[in-house]
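>>> Predicted model and sequence follow; I will ask about them next.
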Amino acid sequence: MSAADISSVREVNFDGLVGPTHNYSGLAVGNVASMSHGGLVSNPKEGALQGLLKMKSLMDAGYAQGVLPPQQRPDIGALRDLGFSGSNGEVLARASKEAPQLLRAVCSASSMWTANAGTITPSIDAPDSRVHFTPANLQSSFHRYLEPQTTGCVLKAIFRDEQHFCHHPVLPATPAFSDEGAANHTRLCGEHGEPGVHLFVYGRQAFGDVRSGEREPKHYPARQTLEASQAVARQHGLTEAQTVFAQQHPDAIDAGVFHNDVIAVGNGPVLLYHEMAFLDEEGTLDELRTKMASPLIPVRVPLEAVSMEDAVASYLFNSQLLSNPDGTMTLVVPGECQEREAVWRTIQDYLLAGNNPISEVVVKDVKQSMRNGGGPACLRLRVVLTEAERAALSGRVLLTNALYTDLTAWVERHYRVRLAPDDLADPQLAEESLAALDELTQLLKIGPVYPFQLG
């Protein structure tokens, strides 16, 4: 790839739209924010508008920004598969009475966190020079296990051109191949258009002899397996020289770090991480240094500066780390970082004043997402694309001022301002959601991707 071609490569952040059934059901075991806010009243309209405003502000700042649609919810088909019958209203009413937790699960708007949608390998790293996609099976929780089929349909609808894009099957939905997508994957490189090294972080090993020194968390489940990460790497044709597999620190998982992107974020040559991110910190850094063509720039935040409680509550490491044309980087943090004195002091005195490329911190309000345990980094799927690959995208999914205006008006038309867990049984909510999604697929020009559209 020539210097001109390298400079045309851009990382596009595809943010997930917050869905019409966004609610607080406390479904995610190990996600402290989700569990602590379970049962509260949500505001789907505010959540969707907060997400769109974040996308718009980053687009205005010059970053490439895309949009991914939410899933069809409530997933009445899943309830029917579990033995509920009758009209849609009858199915919802019976589930609400007999299995309210199932009803909450099939109404979850968790697909907004597109960092879990799948794992992506850019064409510069793939042996066939195509962008590779593997949707995550998300088998560790029922409400997310419902997502992969539609996620695959959406990705294939947008990244349709087989000359540029390659789609792989979801891994077997078993505990041995538990896969949570890009939330446990980071690509490190010099510039986006240069070959990179893929850091896969896992919580446990399913088969064979456990590696020396490895141990599992005692309180919360480890959601990503080594075997799943290795399988995705094989699907994408990545070699040993291109990959590093590191175990997440089990004590961090027990503290509420359910995904690695809650404790570390990387971009280009920079790896911003908490000292409790990896079980073998030095071994992980040494292997990255050995395999990367460009020097690794580790930015380590010690425990004495930010406690695990503050890291999880503020989501400092679930921030977006974005590259600027002048070689500096911008860190996009949730507003909760300002509410924790130790975190805000660390940002000002350690990150911004430190010897690293981070030169700016931007604060964004994504409280509706944060209360369910998802910060700015959870809301986006990173896809590195060449100019030709961006031109090959199908649909109207790259954000523009016109698309932002249309999506904002769409949210205003279709979303409720108040949603309590008891409202999920309302058959009118299901009808409102289907009408909204049907209109959205037309607005985005992606064609039919939902079960109710596909028949």
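Arrived safely, thanks for sending. Residues are numbered from 1 along each chain as shown.
>>> Every contact and neighbour count from this point should use C-alpha atoms.
OK.
>>> which ones are touching residue 247?
Contact analysis of residue 247 by Cα atoms under 8 Å, 6 or more residues apart in numbering lists 201, 202, 203, 204, 214, 278, 279, 280.
>>> Go ahead and report the secondary structure state at residue 120.
When classified by DSSP: H, G, I helix; E, B strand; the rest coil, residue 120 comes out as strand.
>>> one step back: in strands, which of the contacts of residue 247 appear?
201, 202 (DSSP state E).
>>> Out of the contacts of residue 247, which end up buried?
Buried members of the contacts of residue 247, scored by 16 or more other Cα atoms under 10 Å, are 201, 202, 203, 204, 278, 279.
>>> The fifth one reaches residue 251, doesn't it?
So the one you mean is residue 278. No - using Cα atoms under 8 Å, residue 278 is not in contact with residue 251, being 9.7 Å away.
>>> Quick check: closest non-adjacent residue to the most centrally placed residue in the chain.
Among the residues of the chain, residue 115 comes closest to the average C-alpha position under Cα atoms, centre = their mean, at 1.4 Å. Leaving out its chain neighbours, the residue that sits closest to residue 115 by Cα to Cα, 6 or more residues apart in numbering is residue 381, at 4.6 Å.
>>> Could I get the contacting residues of that neighbour?
13, 14, 15, 114, 115, 116, 117, 118, 182.
>>> Which secondary structure state is assigned to the fifth one?
Local secondary structure at residue 115 is given as helix here, using three-state DSSP.
>>> Okay, and the closest residue in space to residue 415 that isn't next to it in sequence sits in which element?
Using Cα to Cα, 6+ apart and skipping the chain neighbours, the partner closest in space to residue 415 is residue 45 (5.1 Å). Following DSSP states H and E, one finds residue 45 within helix 44-60.
>>> Below is structure B, check it against A:
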Amino acid sequence: MDHFEANFDGLVGPTHNYAGLSFGNVASLNNADASSNPKAAAKQGLEKAKAIGQLGLVQGMLAPQERPDLYTLRRMGFSGSDADVLAKAAKQAPLLLNACCSASSMWTANAATVSPSSDTFDNKLHFTPANLVDKLHRSIEPITTSHILTATFNDSRYFSHHQHLPEHASFGDEGAANHTRLCGDYGHKGLELFVYGREATNPNSIQPKKYPARQTLEASQAIARSHGLNDAQTIFIQQNPAVIDQGVFHNDVIAVGNQNVLFYHEQAFLNTQEKLAEIQQKFTQTCNRPLHFIEVPTDKVSIQDAVSTYLFNTQIITLPSGEMAIIAPTNCAENPAVKAYLDEVVTLGTPIKQVHYFDVKQSMQNGGGPACLRLRVAMNAVEVAAVNPNTLMNDSLFTTLNIWVDKHYRDRLSINDLADPQLIIESRTALDELTQIMNLGSVYQFQR
């Protein structure tokens, strides 16, 4: 194989906590104020990443961001020593402190939108960090995300890094969580699907009533332009506002695609049949392979079950054998309706032949499943060789990162602990050591 889809998983940060910051994310809200286990969360993520690598895929890791984010707290008017800043924020603006302690960068499906070199105008692999303007705790991520991506994909001969879109509601961008790529083979031209929740410049467009639509059409169009994608290879499709109001805050909570398979709930999109016809037409023109639509009916899996188990926030991966496998959270196996459907899906005559279950409950309780934890990067062998090798998973890195987690992470963290000045020291010490392990340079220095 000379073309791959690599998965770069987010390494869970030392301040992983349940502050319930994400309005519209049912799991995040339901578990607000519970105590978390950062050590267990990081180890669960590492176990999943190692297992994907052992299945024969290229697997990498993306570093977490520095939290507490004192740089942002100081910009918000808090001054004095680091301990003073934390104490003042805890007393005067506790919700702001919670936002500046969030470990949400672990969900790297929101880190960026990625277009492979086979699709782009200059035959380079393009990255645009998401601006994440809809949520304060995530809107502080893009600059550091850009530094981390650049330190990971650091050869300008092959990789093109864009600045995140303007930080305005009209250009709300949530990254790859609302982007799916279909193709024949990873190294050939593919079809890039951009799923949006609303049209910011069209006051008459259909929008959800209860929860926000985070991704805009305008943002999706801007990224397609900057990546140099042509019209024949792009489709813009609107998410069903009714499912957003039921907790489907990103498209990857209701649909997922891989190569020539699109796996989605029957209520996922607006104008479904029209858009599926457009996908079929463009796919046929671009890709020399049959396309499989797997539509999950409501009478087999309800929206509530899909959201609570993250059936669609699973990874669909192509194994070296050519068969596809679903990487699902153990929550799916614990739900009778969802487990029955997954048992059925491997018998439908599509490329999906296996289901593997992983315990990522620490992430799930905060609103992110297996697919949230990874950024998909379709690459050729030359591009893989150009990646920072210290970020690629192998037995040595797995062992080193587990030792690092054991050394630096707490096994219990409550909301009240976020004001502990010792947490700053622990987090910075951990990340300074991580920059040496992963050869990341000075990615955190601007925050200090």
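That came through fine. Predicted model only: the values in this text are computed from it and were never measured.
>>> now what about the TM-score between them?
The TM-score (TM-score structural alignment, normalised by the length of structure 2) is 0.98; 444 aligned residues with a Cα RMSD of 1.1 Å.
>>> how about the buried ones among the contacts of residue 247 of structure 1, which pair is most distant?
204 and 278 (12.3 Å; Cα to Cα).
>>> roughly how far apart are the corresponding residue of structure 2 for residue 436 of structure 1 and residue 437 of structure 2?
Using TM-score structural alignment, the partner of residue 436 of structure 1 in structure 2 is residue 430. Look at residue 430 of structure 2 and residue 437 of structure 2: by Cα to Cα, to the nearest Å, they are 11 Å apart.
>>> Settle it for me: which of these two has more neighbours?
Counted by other Cα atoms under 10 Å, residue 430 of structure 2 and residue 437 do not tie: residue 430 has more neighbours, with 19 against 15.
>>> In structure 2, what range does stretch 124-141 of structure 1 match?
So stretch 124-141 of structure 1 is aligned with residues 118-135, judged by TM-score structural alignment.
>>> before we move on, the earlier item: neighbours around the residue nearest to residue 415 of structure 1, how many?
Residue 45 of structure 1: 24 neighbours (other Cα under 10 Å).
>>> Also residue 60 of structure 1?
Quick note: residue 60 of structure 1 (other Cα under 10 Å) scores 14 neighbours.
>>> Can you find the partner of it in structure 2?
Using TM-score structural alignment, residue 60 of structure 1 lines up with residue 54 in structure 2.
>>> where's residue 298 of structure 1, which helix or strand?
Counting by DSSP H and E, residue 298 of structure 1 is found in strand 297-301.
>>> what residues does that strand touch?
Against strand 297-301 of structure 1 from outside (Cα under 8 Å, 6+ apart): 269, 270, 271, 272, 273, 274, 275, 285, 351, 356.
>>> On the three-state scheme, the residue located most distally from the centre of structure 2 is what?
Centroid-distance maximum for structure 2: residue 80 at 35.2 Å, with Cα atoms, centre = their mean. Assigned with three-state DSSP, residue 80 of structure 2 falls in the coil class.
>>> Break down the stretch 1-150 of structure 2 into its helices, ranges please.
All helices of the stretch 1-150 of structure 2, identified by DSSP state H, counting those that start in this stretch, fall at 26-30, 38-54, 70-75, 82-92, 94-100, 136-139, 142-152.
>>> ok, back up a step: check the fit of the helix holding residue 45 of structure 1 onto structure 2 and give the mean distance.
Once fitted to structure 2, helix 44-60 of structure 1 is off its aligned match by 0.5 Å on average (mean Cα distance after the TM-score superposition for structure 1).
>>> and that helix, what other elements does it pack with?
Judged by 3 or more Cα pairs under 8 Å, 6 or more residues apart in numbering; DSSP states H and E, the packing partners of helix 44-60 of structure 1 are strand 65-68, helix 367-370, helix 401-414.
>>> of the ones you listed, which approaches residue 423 of structure 1 most closely?
Of all the helices and strands packed on helix 44-60 of structure 1, helix 401-414 comes closest under Cα to Cα, at 15.7 Å.
>>> quick one: that closest one aligns where in structure 2?
Against structure 2, helix 401-414 of structure 1 falls on residues 395-408 (TM-score structural alignment).
>>> what's next to that stretch, contact-wise?
14, 39, 42, 43, 46, 50, 390, 426, 427, 429, 430, 434.
>>> Go again with 10 Å.
11-14, 38-40, 42-43, 46-47, 49-50, 53-54, 60-61, 390-394, 426-431, 433-434, 437-438 (Cα atoms under 10 Å, 6 or more residues apart in numbering).
>>> Buried among those residues? Make that a PyMOL selection.
Applying 16+ other Cα under 10 Å to those leaves a buried subset, and the PyMOL line that selects it is:
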select buried, resi 11+12+13+14+38+39+40+42+43+46+47+49+50+53+60+61+390+391+392+393+394+426+427+428+430+431+434+438
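>>> which residues does the equivalent of residue 315 of structure 2 over in structure 1 contact?
Here residue 315 of structure 2 is matched to residue 320 in structure 1, going by TM-score structural alignment. Listed by Cα under 10 Å, 6+ apart, the contact set of residue 320 of structure 1 reads 13, 261, 265-267, 329-334, 361-362, 375-380.
>>> and if you look at residue 194 of structure 1?
Here residue 194 of structure 1 is in contact with 1, 3, 5, 6, 7, 9, 124, 125, 188, 268, 293, 294 (criterion: Cα under 10 Å, 6+ apart).
>>> ok, how many other residues are close to the fifth one?
Pointing back at residue 7 of structure 1 there. 16.
>>> Spatially nearest residue to it (excluding sequence neighbours)?
The spatial neighbour of residue 7 of structure 1 that comes closest, neighbours along the chain excluded (Cα to Cα, 6+ apart), is residue 193 at 6.8 Å.
>>> residue in structure 2 matching the one you found?
Checking TM-score structural alignment: residue 193 of structure 1 goes with residue 187.
>>> Check residue 12 of structure 1 too.
That one, residue 12 of structure 1, aligns with residue 6 by TM-score structural alignment.
>>> May I see the buried residues of stretch 335-345 of structure 2?
337, 338, 339, 342, 345.
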